[in-house]
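S.K.: quick one, structure for this:
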Amino acid sequence: MMAAHDLWKTLEDLSEEQFKQFKWFLKQDDIPKGFSAIAVARLEGADRQDTVDLMVQKYPRTGALERTMSILEEISRNDLKQRLFNTLNSRRKELKNHDSAPLNCEYGRMKSKLEKTEDEIKLMIQERQKKILEINSSEEFNSKSADRHIADSEQVYAVMQQSVIDSLAHLNLAIKEKRETTKKQAKGFIQELEQEISELTKRGAEVEQLSRTPDHPDFLQNFSSLNAIPPTKNWTEVSVTPASYGGSVGAAVNQLVETLSKEKEKLIAKFKLRRVQQFAKDVTLDPDTANANLILSDDGKKVYCGDAIQNLPDNPEIFNRAINVLGKESFSSGRFYYEVQVKGKTSWDLGVVKETVNRKGSISASPDNGYWTICLRKGNQYNAHAVNLTVKNQPEKVGVFVDYDKGLVCFYDVDSEDLIHCFTDCSFTEKLYPFFSPGRHFDGKNATPLIISPVNYND
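M.R.: Next comes the predicted model:
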């Protein structure tokens, strides 16, 4: 067995820097192959003698020697390696029942080469396993996307089908009502005619009977009352005009087309919002960037402007005049989305900014200055870099979506699912941070906080 003295003598010939490197290799697993690491805590502060003791305990038989020789080669002390190898040869006869092959320089060189080949193969396997995971993840995402599109398509067609059914039902009802109106009119005319016929028939019978009566004292008196024809309507201009149903059908079809168009737009807006909501990220506020007027909640989800200025250090990241704060999380690729409750506020700014934006003094929030934001002013004025925005309803929750690679920043009214505004063809060259400004206090009129809300997305 290799004497600990020989190992110690070898380590004594190492410089301090080489000895430091030697101990670093002892902390690594599988360097060389098949050897486990010595615990960092045990090697910390160990001198050369302590290190030899740890190696002898950790690696029995010739293990300590083999590990030493391998590390000596790594740190370019092949002279010491050769000396140890010669020592091993001189002690080989002392080893009994040892089933390992004799060591020699050629064997060590070939073994080292094989180990490197093995490491390369391992790395290639790992890279391919990683690629499999990447492909599986992409396929899973694609499969879920297909399922969502199928479900959305079924919903669209179900809504359209129901609209057609409802439209047809309303059309049929209108036609039936017209038919009933015409039928009721005809029935009324017939009843009047039958009543006149009845009266005329009765008068005719009376006249006929009187005409057959012989001379009678009452003849002249009865004649004067029966000679006149009962009053009747002039039916010459009376007719039942057939109802026009074509106009009803045309109007119903036009109304159906308009309804389908509106439903289509609503569903498309809904599905577009759902598409971006799947990229929701957990965003929190960064107190190290917050203006001294701002009050942040402990969980970093709420911010509002207080009525007093806090005494904060003027570090480079803080906004020292503008009432702004950034999110902690940064993004430099891919897509991300978050939602902010703005209900009850009369002024706010939201969006994203690049990492190097000016945070001192007066700020002009424009894309040229690294700000992709929209804002509310005076309770009802919405703007995006001096462009007035038209909103159907006053948003209570705003969604912010960024596609870094496509240069896209979009804002949504989450409740109505309408698109508020989009910045397109943006040129992103550095990290982006979520941006928030709850606006000034305005004597309590704008004291409601901005609240980063969990995204209610049903996958």
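
S.K.: when you work out contacts or count neighbours from here on, use the C-alpha atoms and nothing else.
M.R.: Noted.

S.K.: could you count how many residues lie near N388?
M.R.: Applying other C-alpha atoms under 10 Å, we find 12 residues neighbouring N388.

S.K.: that one touches L376, doesn't it?
M.R.: No: contact status for N388 versus L376: not in contact, 10.2 Å apart, counting by C-alpha atoms under 8 Å.

S.K.: joint contacts of these two?
M.R.: Taking C-alpha atoms under 8 Å, 6 or more residues apart in numbering as the contact rule, the neighbours common to N388 and L376 are Y382.

S.K.: beyond the strand or helix carrying R109, next helix or strand please.
M.R.: Element membership of R109, judged by DSSP states H and E, is helix 105-211. For helix 105-211, the succeeding helix or strand toward the C-terminus, using DSSP H and E, is helix 219-226.

S.K.: only the buried residues of that following helix, if you could.
M.R.: The neighbour-count check on helix 219-226 (16 or more other C-alpha atoms under 10 Å) flags nothing as buried.

S.K.: and the closest residue to I452 other than its chain neighbours, how many neighbours does it have?
M.R.: Of all residues not flanking I452 in the chain, V340 sits nearest, at 4.4 Å (C-alpha to C-alpha, 6 or more residues apart in numbering). A count of nearby residues for V340, using other C-alpha under 10 Å, gives 21.

S.K.: sequence B follows; please return its structure for comparison with A:
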Amino acid sequence: MSAVSCLLTEDQFLCSICLDVFTDPVSTPCGHNFCKTCITQHWDINVPYKCPNCKDVFFTRPKLQVNTFISEMAAQFRQSAQQKTSSSSSEQQVSKPGEVTCDDCTGTKLKALKSCLVCLASYCETHLEPHLTMSGLKRHQLIDPVENLEGRMCTKHDKLLELFCKTDQMCVCMICTYSDHKTHDVVPLKEEYEGKKAKLGKRDTEIQQMIQKRRLKIEEMKRSVERSKKDADREIAAGVQVFSALKESVERSQAELIDTIKEKQRETEKQAEGFIKELEQEISELEKRSSEVEQLSQSEDHHHLLQSFPSLNTAPPTKDWTGVSVRPPSYEGTVVRAVNQLEETLSKQMKKAELKRVQQYAVDVTLDPETAYPKLILSDDGKQVKHGDVKKNLPDNPERFDPCVYVLAKQIFSSGRFYYEVQVKGKTHWTLGVAKESINRKKIIQLSPQNGYWLTCLSYKNEYKAGTRPAVSLFLESRPEKVGVFVDYEEGLVSFYDVDAAALFYSFTGCCFTQTLYPFFCPCVNVGGKNSAPLIISPVNHTE
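M.R.: Just a heads-up that it's a prediction; the model follows:
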């Protein structure tokens, strides 16, 4: 029996009414088998009596007897199925909280693999088998496992919600289209699903792009934080160095002040010691003379007294001390002078420290001949420019200045900080700074921030000015021979330094840079050779 059963398939022992293994199988006159309860209930409802499989009609209700052979075979298959279920249950995943469970599992609930929209049930791998093998069940619609399958049925008509009403934006059944949604725009659920899925795909793409942008923004912020940390570390190191130098200066000035005061005190003491020594010497001489006079006055030798009297009657030579005194030295103004000197020293050190701070952003700058006014003469290395008397025949490209006596650097800057130095020694007038990319190069206009220029200059009237509107006169303590230009793009700052004096002499603040910036140079015209010296882009020698 066991060998024969191995040749049979399980669907040969399934009742086509309940779709389960036969229970008390009976045979109809046409030869088909059913569960006794299933066929009995079927014929109780349906008259005339028909075979559910072949549709043969029986005019009298057949008398049914349990087929013992099929019953035994079915019992073996049921036992085998239970063993298989038990075995597969151990291999299949037991459902976890939140997962959909199999509705047919009677013991340990296994994780459902699919849900059937026809049966309104969810099945694990074992209980899903009939839907994958039996022809009648293969037509059922299977979906990924979901809870609350009853929610997919129309509560009004108890039919599957297989349509979508676009008018009311809701799922409906077929009967709904003949009643409440008769005139509405109704489409198959799958069609609306595909449309919505496409929109979700588009939305997901947009979301992914938003995620990517935010990730890039995070990376940008991390880079900013890292750059900020490096700047902070650099500033701390520079600050510690400056304050250490200031501390040394203060301690040195304090020591010098103490030495100065002590030296005055030592001189006073030395003077007093000299006077005291001299006075003590005179006192000694006077005491000696007093002793001699006392001895002579007590002598009874008339001759001796008379002989010695002339020499002892006069006091020994002494100094007139009436106008002599030791006056304490005056310390008035000593501390003030020391503090003033210290302030001057500290001011110089602070200026050097500030210049050293910006010099760390030094960049290599070279002149761009494509932008140079045709009368300008540039050195081969692009580091010098001066005005010539002959206008060269050069292409009038859009980048070239004409009729303005200007030239730009090749390098452009659109972020961060940069610094460069230019020698102006020997020049009677010049203009330096930075300019934005979109400046008008074919027209003479006022050089001001409003027109895209941030500059300082030595004018023809021998005056230093900042290129504002109106121009601001600058009063410099010394005549710069080398000018440093520093730009902080994000901070909106352009500063100018007298390098040799380590002095900041002007800053444009609160600038709003939106374009790339170019270092700007104007050597100005020769003025009969008086201004023939070139502007020279110099290497930065970091201030000690």
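
S.K.: now the TM-score, please.
M.R.: After superposition, the two chains reach a TM-score of 0.63 (TM-score structural alignment, normalised by the length of the first structure), with 350 aligned residues with a C-alpha RMSD of 3.9 Å.

S.K.: verify the stated contact: T346 of the first structure with K378.
M.R.: Yes: using C-alpha under 8 Å, T346 of the first structure is in contact with K378, at 5.6 Å.

S.K.: what's next to stretch 259-272 of the first structure, contact-wise?
M.R.: The contact list for stretch 259-272 of the first structure (C-alpha under 8 Å, 6+ apart) reads 152, 156, 159-160, 163, 417-419.

S.K.: go again using 10 Å as the cut-off
M.R.: Contact with stretch 259-272 of the first structure is made by 148-149, 152-153, 155-157, 159-161, 163-164, 167, 253-258, 273-275, 277, 412, 414-419, as judged by C-alpha atoms under 10 Å, 6 or more residues apart in numbering.

S.K.: and the residue most central in space within the second structure, what does it touch?
M.R.: Centrality entry for the second structure: nearest residue to the mean C-alpha point is M221, 1.6 Å, by C-alpha atoms, centre = their mean. By C-alpha under 10 Å, 6+ apart, M221 of the second structure lies in contact with 215, 227.

S.K.: check the gap between it and D233 of the second structure for me.
M.R.: 18 Å (C-alpha to C-alpha, to the nearest Å).

S.K.: counterpart of A146 of the first structure over in the second structure?
M.R.: Counting by TM-score structural alignment, A146 of the first structure lines up with A232 in the second structure.

S.K.: equivalent analysis for V357 of the first structure, please.
M.R.: With TM-score structural alignment as the criterion, V357 of the first structure pairs with I439.

S.K.: before we move on, what SS does the residue nearest to I452 of the first structure have?
M.R.: strand (DSSP: H, G, I helix; E, B strand; the rest coil).

S.K.: and it, what pairs with it in the second structure?
M.R.: Counting by TM-score structural alignment, the partner of V340 of the first structure is V422.

S.K.: show me what Y373 of the second structure aligns to in the first structure.
M.R.: In the first structure, the residue paired with Y373 of the second structure is N291, using TM-score structural alignment.

S.K.: can you tell me the closest non-neighbouring residue to its match?
M.R.: F319 is the one closest to N291 of the first structure (C-alpha to C-alpha, 6+ apart), at 4.9 Å.

S.K.: so what does that neighbour match up with in the second structure?
M.R.: In the second structure, F319 of the first structure lands on F401 (TM-score structural alignment).

S.K.: can you check S137 of the first structure too?
M.R.: Match for S137 of the first structure (TM-score structural alignment): R223.

S.K.: how close does that match get to K277 of the second structure?
M.R.: 79 Å.

S.K.: now E192 of the second structure
M.R.: Taken as C-alpha to C-alpha, the span from E192 of the second structure to K277 of the second structure is 123 Å.

S.K.: more neighbours, these two?
M.R.: Comparing E192 of the second structure with K277 by other C-alpha under 10 Å, the one with more neighbours is E192, at 17 against 11.

S.K.: which helix or strand contains that one?
M.R.: helix 189-297.

S.K.: so which bit of the second structure is stretch 63-78 of the first structure matched to?
M.R.: The alignment places stretch 63-78 of the first structure over no residues of the second structure (TM-score structural alignment).
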